[in-house]
Structures are given as C-alpha cells and as structure tokens.
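Participant: Structural data only, the sequence is not supplied:
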C-alpha cells in the first residue's frame, strides 16, 4: 500500500534543490546553500566561546593536554591551519593506578568552531572513509578520517535526527520532516524529500546508486520504502505502521531491522515479509524515550542496545549467487512485471545468540577486542539533598560477550553535560590503518577513545618510574641503548632502596639481553658492567655481584673486578672460592695474584679443599710442577698419573716409590694378594713400561728394591717382558728370585727357556725354597743326573717324573741309575713295564725288567701289566695288517682307473673341419692327451714323425699291427730321450 506522502515540490514541478536552498536561506542568517562552497560557510561561522581546557576531565581523571608527542601530526589543509584536529588528553596522571589504563582519550577539536558550543551536534556517522557530523541547526559537516573538511552545508531547517552514509552517498532525516540524500563528493548530486512528519531514521538501499531507493521512519509510525517509479517520481511502500514511532532502522545485507513500540522487527527484503519480531521486555521504558543503538558485529551478526537490554542477533546472509539473481532494475519490494519471479526465495534464519540485562541505560554500543563489547552507559540525573539536579558523566564499559559481565568501567569526563539526555550521546567505531578509534559524541563535546598501545603503555610506565615494566615491553619499541637505560634506571632504584640482590639479578638480565648487537653497543655494555661492578664492590655487596658477574672472557671486563671478588671469598668462604676458581676461566683474573693469596691463606690455616683448588689452578695456568708439592701433601692417589700426564716423572724420579705408595692406605700393600695389587697398579705399570726409554729400567728396579716394593718389580718386569724382552736380558737372576717369590708356576718354564741367569744362584734359591722340580731340572742341566734322580725318587717318589727325566736326558747313565734305583720300588718297576716305548727301547725292554726283579719284591698288578704288554704287541700287529690292506686296496683302485682311462674310447665330431682334413690325407691318425681328464688331440702321422718314416696305408691287418707297434716303440724311445 502506497503512502500518500509525495513531495509537494515534485507535484508542482519545481526543482526541489532550489526550494531547499530558498528555505535554508530564510531560516538563519548563518545558513548557506546546499551548493555553497565550504569556505563561504566557514567565513560566516562565529567563533565558539573560549573554554577552560587546561583542566579537562575525561575517564574520571584529570588530564594535561601537553601529554604526548611534540610533533603536530594534524595534517591541516590550506585555509584551516587554525583548526586542531584532536586534542590529546593525558589519561595517566592518577597515582593510585597500578596498571596502565585500557583506553587513552583525545578530544575532538577539528570541527568548525560553533560545533559543540552554539550549534550542538545532534547526530553523526563514522564511516571507514568519511566522518559526517550533523547539528540541531540542520548543518552537515563532512570530513575525511584526518578531520580535513570535505563539505559543510545547511541541509535542514531543524534538528537532524538521523544521518546515514554508504561511503558514496549520504542520507539525513530531520525533525522538519525532510530527508536529504546526496553524493558526498559531488555537490550537485543532491535531492530533498518532504515526509511532513519528523524523521527519526533513514537508510539507503545497498544499491542506491542504481535503484535510488531508501527506507525511513519517524513520528508517523510508518516504515516506508521509497523509490523512483518508471516516470521518475517517488513511490512509497509502507512496510509497517500503527506500532508507535519508529526510533531506529538498520540494514544488514538483505535484512532490515526497525524498532518501535512493538519491539524489534526483522524484515527480509527478498521475501517481502517480516520474518521475526523480538518483543520488548515488559520492564523496559517507553520506546521513544531512549532510542536504541545498533552496531553490526560481523556480516551476519547485529548488536542492539536498547534502554538497559542488549541483544546479539545472528542472521543468515546471502551468498554471491543469491545476490546475482536479485532484481536489478526496480525495487526488490515493489512488485512489477520486471521484478516478479517465481523462483523460491531462500529461507532466512534468525537466531538470538545472547540477551543481557544491564544495570544502566545504553547510550552507545560497539564491538571491542577479545570477545568484548564496548558500552556507553547513561545514568539519568539525580537530585542531591538540596534538590539540585546533578547530571552524571557517561561511563565506558567493557562487557564480556560470553557472560554479560562488566570487566572494565571508566567514567568519561565530557564537557557541558548539563541538560543532556541519553539520546544526546552516541558511540561509534572507526577502524583505522594504525588503530581502532571509538568516538564518544554528545551534543556538546566529542572524545575519541583508543585502546592503549604498547607505546602508550611504555610512556605510562616511564612516567610512573615503572622501569622494569617499561623494559619488558620495549624490545621492539626502543633502540638497544634506550632500552638498556630503562633497565639501569630500574637497577638504580633498587639499589637506592637497598635491594641489592634483586638489582644484581636484573643487572645480569639487562646486560645479557644486549650482547647480540653491534660492536660499539657491546663496548658500552662492557663499560656499564665495569661501572656497576665497582659500585657493588665499593658498597661491599660482592656476594650479590658474584652470582651475576659474566663468566666468559668475551666480555673482556677488567681483571681487577674478578681479583676483588676472589680476594673477598678466599678469606671468607673456602667452598665458594673453590667453586669460582673451578668455574671461572683463568683469563678473567690475575692468576699470579690469586695464587699468592691462596698460598698465604694455606700458610695460616690448613685446608685440603683450598690446597686441592690451588693445585688445580697451577695446572690451569700451565705450572703443573708447582702443583706436585700440594698433591703430595694431599696424598693424592692419582699423583703418579698426574706426573705421567704432565711429563714430570723424570723430575721426581726418586719420589716415584713414595708416590706409588699413595695409592694404598698405610701398609695395605703388604697384606693384599698379588692379583689385587696387579689390578690397582695396572695403570702405574703401564706408564713405567710406556716410559721405558725415558726411565732407566735398572734405576726403577733399584728404587723399588730399596723401598721393599718387590711386587712392583715383579709386575713391572712381567709387563716389560711382553713388550720388550730385550731390556730384560740382564735381569735373569732377579727374575728367578721374583718368580720364586710371587709366581712359582712360571719359574720352571723360565729356567728351561732362558740362560740369562746364574745357575748356581738358581740352584741355591730352589734348594732354599725346596723347589724339587725346578732343582731336578737345574741338576740335570749341569749333569748331576744321579743327584737329580735321587731327588725325584726320594723326594717326589714319582716314577712318571723320573722316567720323563731319563727320556729327556736320553743318556744311558741316567737310565741305568733309574733302573738300578727302581728295582726295590714296585711302583717304579710297574711304571717302567707299562711305559716302555720306542724311545726307551734302546735302554731297556719290559722283558729285561721282568728278569731283573728281585724275588723278594712283590709288585701289585704285575700280571695285568704283563698282559697289557702282550695286548699292545698283538694290537700293533693287527694295526699294521689293516694299514697294509688299505694301501693295497687303494693302489689297486688307482691302477684300474688308469688302465680304464687308457682303454676307453672318445666320441668325436665327424663334421669337425680338422678331423675331415686328417681323414683326407690317407695317413695313420694318432691321438694323445697330456691329462686323463681332457679329451685327446688328433694329429696325422706326418705331423708326429720325421720325414722318411713309413706312411703307407695298409689294408692288411697284420701290417697295420706291425705299423702300430713301430710307431709305439718310436714314441716310447722319444719320451725316454726327452726325460734324459
């Protein structure tokens, strides 16, 4: 149904722009034409009255307008140099605050002088590319985001209650009942419509440049969709009516939302119907008393704040395919032949995600960061005890979008708030290239709030002497030098408050984080290290400094710093001294000075820990010889290996026995088994052997002998024998003694294989030690066979040893002595009979033994021994027969095989070219082979025998046999001659 609200000017055929200009000129003396240049309007404006800005109050805080950068970045345009765009407000002057505020503020000062003062702002629209401010006098002021004026003109005769822009066109609705729509840049592209009743809200069609349609509403209580028909006249369709004044209209894609007494109506433009109505809560105030605030969160979400309620609504939006199928000529709402389509319209889904009720009224709403919403709350005036009305400052609140809880709240100290109501305030968001700004605008003032950035936090920390916090956040904000200075200021504050321990820890942190920069800066760091180290030392806080002082020589700090630290600890704490010297590089300090201090300290009081540390220090400074004295006092069991590793064995040769003894406690070595001694001295013996060309073997032997360390000599000579036995050629007698004392099983083999010893001495040693076997060998070696056999028979009473001795001597005299002595000993007689063999046959045989046995000698088991001899003889005979039979059988097999190979025939290929050639010669063909395993070689008679031999082909068998015999004899004789 069309509304009967066509423009009277259009009905009379008059130009609406000229009529608007005429009406605007007649309203006020300061009014200007819609097309009047900006400079003309500016010249007519009266200057705003001066206000006291030196003590502005914003965010419940007193601010100084001098805070911030000294540079003027207002980007003034020519002709507007007297207008400051924004006035930064110091929001960080509250001493009670522990942390930087979330928001910083600046006052809008870039508008014409009369704005906010003589001509209050009635509404505004903050677009990504443009700012539009409208006043109660009907003036519209358009700027870019830098507040550079683009246009300023009078558009209405009364207060402008709604302003809208899509970035190309703007639309304004006024209390005078008119709507003005025009291009932002093209001053000539503008048109006005009169709806006769106050307009509260107006929005343009998303395709206004093509459709020239828009939606409006106001006190008439109607939501009207206006467009131009095919005759170019305005055509209106009422979308909703009779539900009270329209207080807001908002569009999201193809969805319209309007608010009136009925609540929130959601209209689908393609379906041409209201798809959902959200009723007003029963406890909410009158609709037109507090106008709602609408903000688009995302493409498919809308945030509505109305009175003290918040709704978060989600709608399904169109796809690109849906948009391409839209009617392109006329209004999507106006049914006509060009727009009627039978295509099914996609069903829209509307979902209420959240509904929150607040304790305060909402004058503005916007999205914030991290799932937060920003709310501009309004508190109605209150009366004090004298019934004087008190107007309250608005508050900015951050509400958690998940639970509706208020997590942040701050009062905004705006100017001239008296007599202002909720509808006089608004909140807008602008996403700039650097940061997001939040515009808090009232009729009398405008403030821009921005989330505090790192730079702002840094400035706040510095201004509050919070240098530690400033240092932590300034890594990417300040140069290394400035950042280090912040840290040092923090350290200085800690030192002033006697916080030396924390100061030292942070000092190390600040310096260590600065070592990755250029060389000049590193030099500065080193210089600062030295300065602060001196401060700590002079204040006698060396303990704190010790824990943080650099321990790497790359810092190149003065050695005197480290000398002072070590000097302090040497006289105070031995354990700490040892820790530092073990961990610090010797290049850090003056080692000579420290060594002298340690020597002096040890003279006064003994400390094994300090002495060991001093010895280690001597080693680090390449003076191991000085360390030996201290290690000997410490009875270091590893001292011998220390000497070896540092090539000092020759320097302390006479002390080697005593040094080796350090590996044992007291006289422990006298009671330990040789095996354990060998394990404990394995490394020592190996070193002595490895240094055999450096350390004289005889000298080492004598030193050990003098200290009664003969077990070392034994182990030493044994190891040396494995490596270089040539060096032991003069140690024969010593080895006999050592073997007799420590390892008798090796004595006899040594005596048998060596001749580098005094045999008389060896005999003496064996006699004194009662070593019969060794003594028997030695006596036999010097020809004392009788004495030797006597020892075996009398001492050992072992017939087997006696027989083996006689066999070894292989001497008839020895055998005779053995036989004579054995005749009275049954065990010996039996052994001689049973062990008779080829080696003993030249000297006796079992039969002769049997004949010599005395009659009175009883030999147990003699019968078995005799039987055994007989069995052995028969067995030998059988074994010989078997062996002979095997030899005969093998010979016969070889002979038969040979004969068979000589007589066997061979297959030959008759097609072979060589064979055919031989057959064609009519000669005797011979074949032979050098090996029984290979095939024969064929040759003709003429090739095998000299000329003149008979080569006649015979057909008579006898002749052939005679010829064959002749050839055979010839070959045999030739073979015999070749062998000779």
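Facilitator: Looks like it arrived, so ask away. Since this is a predicted model, take the numbers as computed values, not measurements. Residues are numbered from 1 along each chain as shown.

Participant: Only C-alpha atoms from now on, for both contacts and neighbour counts.
Facilitator: Will do.

Participant: And the helices in the stretch 551-700 of the chain, which stretches?
Facilitator: Along the stretch 551-700 of the chain, counting by DSSP state H, counting those that start in this stretch, helices occupy 559-570, 574-583, 591-604, 608-620, 624-633, 639-645, 656-661, 674-680, 682-690, 697-706.

Participant: Let's have these in TSV, adding distance to residue 25 and mean neighbour count.
Facilitator: TSV is the format used below for these (distance: least, CA to CA, whole Å; neighbours: other CA atoms under 10 Å):
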stretch	distance to residue 25	mean neighbour count
helix 559-570	86	18
helix 574-583	91	16
helix 591-604	97	14
helix 608-620	100	19
helix 624-633	108	17
helix 639-645	110	18
helix 656-661	120	19
helix 674-680	119	14
helix 682-690	116	17
helix 697-706	128	16
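
Participant: another structure for you, compare them:
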C-alpha cells in the first residue's frame, strides 16, 4: 500500500495488475486555462505503468491518450477494464474504447523504423527473428541499405551487403545495379561474392572495366584475388592490350596481362612479361609450371634480374638446363658467366671441368683470390695457358705455384728471388722441395743479394 505523491497531481480512473507492476488510468486534476471566464478544458487522460514498492512507487511509462471530445470529460467519465490473463486493457470513454496491450518485437521494430533507427531495427530483428510476424531481417536490411545509399554512406552500405543479402543472387544483382547507377561500383567491388552465390559473368566484367578505366592498381588487386572463372578472361585481356597499346610505359597494366596469361596457362607470354618487368614471381612461376624450356634463351635476362636466384635455379636444374647451354648464353656477358661458373665450381669442381680454362681468365679478371684455389684443385686446367695469363697480369704467387707444378722448380725459385724478392720464402721453398741442386740455385741467385741473415 502506498500513496500517490503530490507531484503526480492526478486522479486515478482505474487500476489493474500487469505481472508485478500496475496499469494505472489517470486524469489530471488541473486542466487547461481558457479565454472564457470559469471555462475548464480537460487534458488528455494518461495510461501509466507503475512499479509499486513499500510506501512508494516508480513510474515506468506514461502515454497520453487521445479520445474524441476528451476536453469535455471528467475523471468519472473514464473506466478501465482488463483481461489480466491476456494482458489486455480496455480504456473506456463515453465515445471510445481503446484497447491497450503489451508491445511485441514487431511493434518495437516499427517504432525504430518510424524514428529512422534502421540499424537498431535490423539488430533487433536478427535477435528475435523467430518471434516476428510482420517484419523480417531481409526486408529490414533492404530498407537500411536504401537509407544508407540515400545518405551517401556508400562504404557502410557496401560492407553490410554480405550480411543483408546473404546468398540471394537476385538481391545481389539488383543491389549491384543500384551501386552501378550511382557510380559506386569501386566501393562495392571488394564485397561482391565470388561463389555461393555466383553472380552473372557480365557483372564481374563491368567491375573490371570500371577499374580499367579509373584505377589500375585496384584492377590488379581484383585480378589477383578473384577466381579466374568468374568472367571472360579473353575479353578482359583484349581490353587490357588495347589500353596498354595506348600507354606502353604502364607496368601495372603489363602485370595484369601477365597474371591473366598465367590463368590461361599461356606461361610463355606470362614469363616474357614478368621478365621484362623484373617481377619477383618470375622464379616461382618457372619452378611451379616447369618452364625451363622457355628460359633457355632468356638466361641473360634472368641473371640481370637477380643473379643469386637465377644461378640457384640453373644449378638446381642442370638436367633441364645443361651447363653448355648456359655458357653459350652467357658468353657475351663475361661477368655473369664468371658468377655462374664460380658457383658451379663451388657446387662440384668436376661438373664444369671443361670450362676451367675459361675460368682462369674470369677469375683473373673478376676475382683473383679464387684463382689459386682453382689451380690447386682442378685437374683440367691447361697449365701453360694459365702460366701465360699469370705472366701477362704479373700474378707472381700464381706463377710460383704453376712453375712448381710443371716441374720447373728453378724457374719458380727465380720468380721468388728476383720478382718477389723474398729470401725467406725462397728458403722455405727449398726446404719443401728437398733438392740439393735447388739450394745451389738459391746461392747463385743470392750472390747479388745482401748476405746478412740469408742463412741461419
């Protein structure tokens, strides 16, 4: 039991239970003022819900009601009847009967739509989809999309398409037309389904053509991400080639063509494009599709693009790309040839033994430090030619080694004494050879040298 507060300033026309709350039909004690003296104009009655407590109550809701001629009525003109079991409440005036009942989820969604709260309406519908009778998620979603497009929130609308349109091909295609009509295909493109549902091929072609016209980088992203069976590839290739003819410095268009040729299994054309571009996927393309026959005439290009990767590819596939073929291709590029033969020698000194004579000149020109190891480890070096090369270039340690290997120890000693001018090295050399005559030669060569500390 509780008393209404003075602030409520109302009469109670009727009262009924609503679960643990009370439904209260009220009438304001004070009406509206009038220009006519002593004229009383009643306010509209109210339907309120109160949460009762001990000695207090809390107002939960308050709705003003419109009855015909309500200005003329008083408190005793209104009555409240109820069917508690069905939560139905009958508000009775002399001219009207208003039925009040609890709002359901459909009512709530209707109210949200009336207030343009489309996102909330859709969320509520998704949460209570099984309880709805007048609304459904898809229709609400379409209304929400229309609202977003009218408000020019194109990105948000595109992001919601998958959630709203689901797997309905017809809805996707009609929505596509709406985005196309307002020139926003580029916004929709990342969200278009590429299967389940699969849209008509011309839709994907329209999108690709739009990107070809306005955004080449975006076009490349789509070509790489979309399955190649979505559209007519040859039609897109033809348009790309026409565009490229007008802009031959456009490497993005060239890469688009390379990707499409790869999808068509036209690997020769794709490889030629990627080599021209020096594209990072060249080597994976060759390995993946076994394109070794296609690169036998492009070895120089591969080496110029990335020596390390190219040499590894060549050495890993000697059976498919013979050493002889590689050497023939690189003959006019001696520095590249040196790089290849050097790695080949490191892999196995016997593999390229017929080219060791060539390597002598290459090492002498590009990497002298590796010349002596080659001379020491190879059994196929022409010693006389090697000696001539070293004499021409005045490579003295290499001459000493070659003369010694050829059995001309006296000549080797002479180089040490007269050109290297290293007596200690000469002594060590004589010790290594253990040849009495060589010691005599050392003495002969030393006659004109300072004798101090030569022998000890």
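Facilitator: Sure, I can see it. If you're wondering where the values come from, they're calculated on a predicted model, not measured in any experiment.

Participant: picking up where we left off before, in CSV: the helices of the stretch 551-700 of structure 1, plus distance to residue 549 of structure 1.
Facilitator: Below are those laid out as CSV (distance: least, CA to CA, whole Å):
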stretch, distance to residue 549 of structure 1
helix 559-570, 9
helix 574-583, 11
helix 591-604, 18
helix 608-620, 20
helix 624-633, 28
helix 639-645, 32
helix 656-661, 40
helix 674-680, 44
helix 682-690, 41
helix 697-706, 50
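
Participant: Of all those helices, which one is nearest residue 723 of structure 1?
Facilitator: Closest to residue 723 of structure 1 of the helices of the stretch 551-700 of structure 1 is helix 682-690 (CA to CA; 7.9 Å).

Participant: now what about the closest one, what contacts it?
Facilitator: Contact partners of helix 682-690 of structure 1, identified using CA atoms under 8 Å, 6 or more residues apart in numbering, comprise 640, 641, 644, 660, 695, 712, 715, 716, 719, 720, 723.

Participant: That helix vs structure 2, average offset?
Facilitator: By mean CA distance after the TM-score superposition for structure 1, the fitted helix 682-690 of structure 1 averages 1.8 Å away from its aligned residues in structure 2.

Participant: For that helix, grab the matching residue range in structure 2.
Facilitator: Aligned by TM-score structural alignment, helix 682-690 of structure 1 falls on residues 308-316 of structure 2.

Participant: the helices in the stretch 51-200 of structure 2, which residues?
Facilitator: 105-114, 118-127, 137-150, 154-165, 169-181, 185-188.

Participant: Redo those helices as TSV? Include distance to residue 52 of structure 2 and mean neighbour count.
Facilitator: Shown next, in TSV, are those (distance: least, CA to CA, whole Å; neighbours: other CA under 10 Å):
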stretch	distance to residue 52 of structure 2	mean neighbour count
helix 105-114	25	16
helix 118-127	29	19
helix 137-150	37	18
helix 154-165	43	18
helix 169-181	51	16
helix 185-188	54	20
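
Participant: export those helices to a markdown table and tack on distance to residue 264 of structure 2?
Facilitator: Shown next, in a markdown table, are the helices of the stretch 51-200 of structure 2 (distance: least, CA to CA, whole Å):
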| stretch | distance to residue 264 of structure 2 |
| --- | --- |
| helix 105-114 | 50 |
| helix 118-127 | 44 |
| helix 137-150 | 38 |
| helix 154-165 | 30 |
| helix 169-181 | 27 |
| helix 185-188 | 25 |
